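# What would the 3D arrangement of this be:
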Amino acid sequence: MTSPQTRAAPRAGAPVAIAAPVVIVLDDDTALREALSSLFRSVGLDVALYATAAELLAAKLPDAPRCLVLDVRLPGVSGLDFQTHLARTDVDLPIVFMTGHGDIPMTVRAMKAGAVDFLTKPFRDQDMLDAVAAAIVIDKGRREARAAASGLQSLYEALSARERQIMALVTAGLMNKQVAAEVGLSEITVKIHRGNLMRKMRAKTLADLVRMADALGVRN
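Sure thing, here's the model as predicted:
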C-alpha cells in the first residue's frame, strides 16, 4: 500500500500551503494501481493506493480535496456495495468507477448513487484524468460550502439571545415597529439590536441576512 506523499511541516510564521488534491485508488490489481499512481502523479496529484476495502476503511483519509477511483469488482465486497456503505457512514467521496465488465444496469445504479463517472477498461488516460478532475472539483465545492456554513454558524452563535430573536423576526418580514411590539422593546432599541446583529453577521443588506437565516434554518 502506498500512502500520500509526506510534506514537510511549514516553518513558524510561514504561509500555510494548500494541500494538493489526493486521488484514492481502490483496486486489487497491483499493476493497475501502480499505473494509475504514475498517471496521477504525472499531473501533480497525490495518490493513496489500497488493495481492499478493509484497508481503505482502516486508513486515515487525507484532509484535502480528494476523490475515489474504485474498481467495481473487489475481493469481499463489490464496488457498488462499497459505494452504498460509504454513503451510509457519511464518508463523502466523489467516486469514479472503473470496470472490465460493465453493463447498463450497473452503470445506472452507480450514477444514480452519485458516481461522477463510470469508465470501462481499457480506458484512455485522458478520460480517467478528466473524470478525476471533475470529481475533485465537486469535492472542492463541497468543502468550500461546508467551510462557509461553519463560518456562518460561528457568527450566529456569537449573537446574543435577543439579537437572535430579532434576527428571526426581521428575516420573517416584520418591520422594526412590529418587532418592537412583539418583543416588548422600543423601536429605537430594536434598531440598535438590528444594526448590531447585521454587523456581527457581516450582512450588508436585509437580503443578505435573509439568505443567512435560510442557510442556518432560523425560523420565527
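
# CA atoms for contacts and neighbours, from now on please.
Noted.

# What ranges does the protein have for its helices?
30-41, 53-58, 79-88, 104-112, 125-157, 161-171, 176-183, 187-201, 206-216 (DSSP state H).

# Can you give the contact residues for the shortest one?
Looking back up the chat, that one is helix 53-58. 26, 50, 74, 77, 82 (Cα atoms under 8 Å, 6 or more residues apart in numbering).

# how about 7 Å then?
Identification of contacts with helix 53-58 by Cα atoms under 7 Å, 6 or more residues apart in numbering yields residue 50.

# How about it, which residues are buried there?
Within helix 53-58, the residues that count as buried by 16 or more other Cα atoms under 10 Å are 53, 56.

# for stretch 191-207, same thing?
191, 193, 194, 197, 198, 201, 203.

# And for stretch 177-191?
Buried residues in stretch 177-191 (16+ other Cα under 10 Å): 179, 180, 187, 190, 191.

# TSV please, covering these and showing distance to residue 92.
Putting these into TSV (distance: Cα to Cα, whole Å) gives the following:
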residue	distance to residue 92
179	41
180	44
187	47
190	42
191	43
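
# any idea which of the residues you listed is closest to residue 215?
residue 179 (21.7 Å; Cα to Cα).

# Identify, out of the helices of the chain, the most deeply packed stretch.
Ranked by mean neighbour count, those are led by helix 161-171 with a mean of 19 (mean count of other Cα atoms under 10 Å).

# so what secondary structure elements neighbour it?
helix 187-201, helix 206-216 (3 or more Cα pairs under 7 Å, 6 or more residues apart in numbering; DSSP states H and E).

# out of these, nearest to residue 105?
Proximity to residue 105 (Cα to Cα) singles out helix 206-216 among the helices and strands packed on helix 161-171, at 36.6 Å.

# Nearest the geometric middle of the protein, what residue?
For the chain, the residue nearest the mean C-alpha position is residue 142 (2.9 Å; Cα atoms, centre = their mean).

# OK, contacts around that residue?
Going by Cα under 7 Å, 6+ apart, residue 142 touches no other residue.

# if I look at it, how far off is residue 40?
Distance from residue 142 to residue 40, counting by Cα to Cα, to the nearest Å: 22 Å.

# and the gap between the nearest residue to residue 139 once chain neighbours are set aside and residue 47?
With Cα to Cα, 6 or more residues apart in numbering as the criterion, residue 139 has its nearest non-adjacent residue at 5.8 Å, and that residue is residue 65. Going from residue 65 to residue 47 by Cα to Cα gives 12 Å.

# compare with the first, here's sequence two:
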Amino acid sequence: MIMHEPTVFIVDDDAAVRDSLMLMIEQAGIRVQAFANADTFLSAYHPDFFGCIIIDVKMPGMDGLRLQEELTWRKIALPVIFLTGHGDIPMSVRAIKGGAVDFLTKPVIREKLLVCVRAAFAEAKKRISDIARNKEMISCLIKLTGREREVMTLAVQGHTNKEIASCLGISHRTVEIHKSKIMQKTGASNLLDLARIVRESDAGE
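Presented below is the predicted three-dimensional model:
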C-alpha cells in the first residue's frame, strides 16, 4: 500500500485509546491507521509508509521501547511519538535518546498531540530527503574504480598528491588524473566537499 499523504500510525493495545486518538487525528484532516500491537504493525509495514508512528509504551508482547529499537534495526524511518499512562523520567530519556520526537502522557490534549504530529511529519520529510541524498552519494561512489577509491581515501585523509603517489607506487600526474575523475564522478567541488560526501554516505549505509 503506497502512502502518498503523510499518515499517523497508532500502535496501542487499548481499543478505547486507539479510537480516541483516531477521532482527534481524523478531525484534523490527517490520515490515520491503528494497530493493536507491535507485531500487527510490523506485519503490515510497507517501505512506502510515510508519516509518523504513535506508540504506547506498556503493551503485551513487544513493548513500545522494544518496538522503537526494532524500527531502528529495520531502518524504518518513521518518527516516533510515545504516548503512555505509565511514563517516568528514565523511560522518557531512553525514548528521546532513541530518536523519539516526543514523549506524551495520557490523557493527551488534542492540540498538543497535533503539534507533535505535525513536527513529526516535518521530521519524516527531512529523513526521507536525507535517505535519498545518501543513496545518491553512495551511487556516485560506486562508480569509482578500485584505484580511484584508494586515491580518494588517502586524499580525504589529508595526504598530498606526492604522498599518495609514493604510497600507491604511481606517478604524481596519475594521481592528478584519478582525482579529476573522482571529482567528476562524485560531483564534489573540492576535497572538503568530497570528504563530506564520503562521511555522509558512510553514515547512511
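
# Let me see the contact set for the alignment partner in structure 1 of residue 12 of structure 2.
Using TM-score structural alignment, the equivalent of residue 12 of structure 2 in structure 1 is residue 27. Taking Cα under 7 Å, 6+ apart, we find residue 27 of structure 1 in contact with 33, 50, 51, 52, 70, 71, 74.

# Any of those residues buried? List them.
Neighbour-count burial (16+ other Cα under 10 Å) applied to the contacts of residue 27 of structure 1 gives 33, 50, 51, 52, 70, 71, 74.

# Just give the nearest non-adjacent residue to the counterpart of the second one in structure 2, would you?
What it means is residue 50 of structure 1. Per TM-score structural alignment, the equivalent position to residue 50 of structure 1 in structure 2 is residue 35. Nearest non-adjacent residue to residue 35 of structure 2, counting by Cα to Cα, 6+ apart: residue 11, 4.8 Å away.

# The one you found and residue 36 touch, don't they?
Yes: Residue 11 of structure 2 is in contact with residue 36 according to Cα atoms under 7 Å; the separation is 5.8 Å.

# Provide a list of residues in contact with residue 151 of structure 2.
Here residue 151 of structure 2 is in contact with residue 164 (Cα under 7 Å, 6+ apart).

# Give the residue farthest from the middle of structure 1.
Quick read of structure 1 (Cα atoms, centre = their mean): farthest out is residue 186, 43.9 Å.

# ok, that one - contacts?
Taking Cα under 7 Å, 6+ apart, one finds residue 180 in contact with residue 186 of structure 1.

# Trace it over to structure 2, please.
Aligned counterpart of residue 186 of structure 1 in structure 2: residue 171 (TM-score structural alignment).

# what would the buried residues of stretch 191-207 of structure 1 look like in JSON lines with distance to residue 152 of structure 1?
Formatted as JSON lines, these follow (distance: Cα to Cα, whole Å):
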{"residue": "191", "distance to residue 152 of structure 1": "22"}
{"residue": "193", "distance to residue 152 of structure 1": "19"}
{"residue": "194", "distance to residue 152 of structure 1": "17"}
{"residue": "197", "distance to residue 152 of structure 1": "13"}
{"residue": "198", "distance to residue 152 of structure 1": "12"}
{"residue": "201", "distance to residue 152 of structure 1": "8"}
{"residue": "203", "distance to residue 152 of structure 1": "11"}
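
# Next, work out how far apart residue 40 of structure 2 and residue 142 of structure 2 are.
For residue 40 of structure 2, the distance to residue 142 of structure 2 - Cα to Cα - is 37 Å.

# Tell me which of the helices of structure 1 lies nearest to residue 95 of structure 1.
That would be helix 125-157 among the helices of structure 1, by Cα to Cα, at 7.0 Å.

# so that closest one matches what in structure 2?
So helix 125-157 of structure 1 sits over residues 110-142 in structure 2, by TM-score structural alignment.

# next one: that stretch to chain centre, how far?
Chain-centre distance of stretch 110-142 of structure 2: 7 Å, with Cα atoms, centre = their mean, to the nearest Å.

# post-alignment, that stretch versus structure 1, mean distance?
Following superposition, stretch 110-142 of structure 2 is found to deviate from structure 1 by 1.7 Å on average (mean Cα distance after the TM-score superposition for structure 1).

# still on that earlier bit, wait, which of the helices and strands packed on helix 161-171 of structure 1 is closest to residue 115 of structure 1?
helix 206-216 (26.2 Å).

# Would you mind getting the average deviation of the closest one from structure 2?
Compared with structure 2, helix 206-216 of structure 1 is 2.2 Å away on average (mean Cα distance after the TM-score superposition for structure 1).

# what does that helix rub up against?
Against helix 206-216 of structure 1 from outside (Cα under 7 Å, 6+ apart): 153, 171, 203.

# Going by the alignment, the residue nearest to residue 139 of structure 1 corresponds to which residue in structure 2?
Counting by TM-score structural alignment, residue 65 of structure 1 corresponds to residue 50 in structure 2.
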